[in-house]
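S.K.: predicted model, plus sequence, below.
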Amino acid sequence: MKRFLIFIVSFTLIYLLLQILSGFILTVMYSPPIENAKSSITSEVTFGRASYIPFLIGLVASTTAYMASKKIEKSE
């Protein structure tokens, strides 16, 4: 049970950190298309495309959490 709690807590913290970091990077790098500035306001909504970034963030977070839980387990 202790191993499970260590893994869940470390996974949650690492996943949250990576999501905030990727959101910050995506926000900083975003530049709206110039054609949106020329057009008048319309009721049409443009949605983004599907991304594999959340999957990669989850994979990195779970791997790092697994390694951290193993390291904490060895030190005890």
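M.R.: Arrived safely. Numbering: from 1, shown residues only.
S.K.: CA only for contacts and neighbour counts going forward, please
M.R.: OK.
S.K.: and the helix ranked longest in the chain, which residues are buried?
M.R.: In terms of residue count, the longest helix belonging to the chain (DSSP state H) is helix 2-29. Judged by neighbour count using 16 or more other CA atoms under 10 Å, the buried positions of helix 2-29 are Ile6, Phe7, Ile8, Ser10, Phe11, Thr12, Ile14, Tyr15, Leu18, Gln19.
S.K.: alongside the first one, take a look at this:
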Amino acid sequence: MKRYIAFLISFILLYMFFEVISGSVLTALYTPDLYLVSNSLNGEVLFARPSSFFFLGILFIATLAYFFSQKLFREPSK
């Protein structure tokens, strides 16, 4: 069980690191279309709601991968 918890914690930290780095890169490389910006000067801003569904799905898949890897690569008992 300790190995599973260590796996989950490292997975969560790596996932969050990847999200921050990819978000930073995407933000740095974003170039807005000035034509679209000039047409919508009403000041209305829409934000998408963050969803934890994708994170929970990835966490579930990682859990399955961990258990399958433990079952497949288990050393034969002596």
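M.R.: Received the coordinates, thanks. Please read all numbers here as calculations on a predicted model, not as lab measurements.
S.K.: on that earlier part again, which helices and strands sit right next to whichever helix or strand comes after the longest helix of the first structure?
M.R.: Later in the chain than helix 2-29 of the first structure, the nearest helix or strand by DSSP states H and E is helix 34-38. Of the remaining helices and strands, none touches helix 34-38 of the first structure by 3 or more CA pairs under 8 Å, 6 or more residues apart in numbering; DSSP states H and E.
S.K.: how much does helix 34-38 of the first structure stray from the second structure?
M.R.: Compared with the second structure after fitting, helix 34-38 of the first structure deviates on average by 2.2 Å (mean CA distance after the TM-score superposition for the first structure).
S.K.: what do you get for stretch 10-29 of the first structure?
M.R.: Looks like 0.3 Å for stretch 10-29 of the first structure (mean CA distance after the TM-score superposition for the first structure).
S.K.: show me what contacts the residue most central in space within the first structure?
M.R.: The C-alpha lying nearest the average C-alpha coordinate of the first structure belongs to Gln19 (CA atoms, centre = their mean; 2.7 Å). Neighbouring residues of Gln19 of the first structure by CA atoms under 8 Å, 6 or more residues apart in numbering: Pro54, Ile57.
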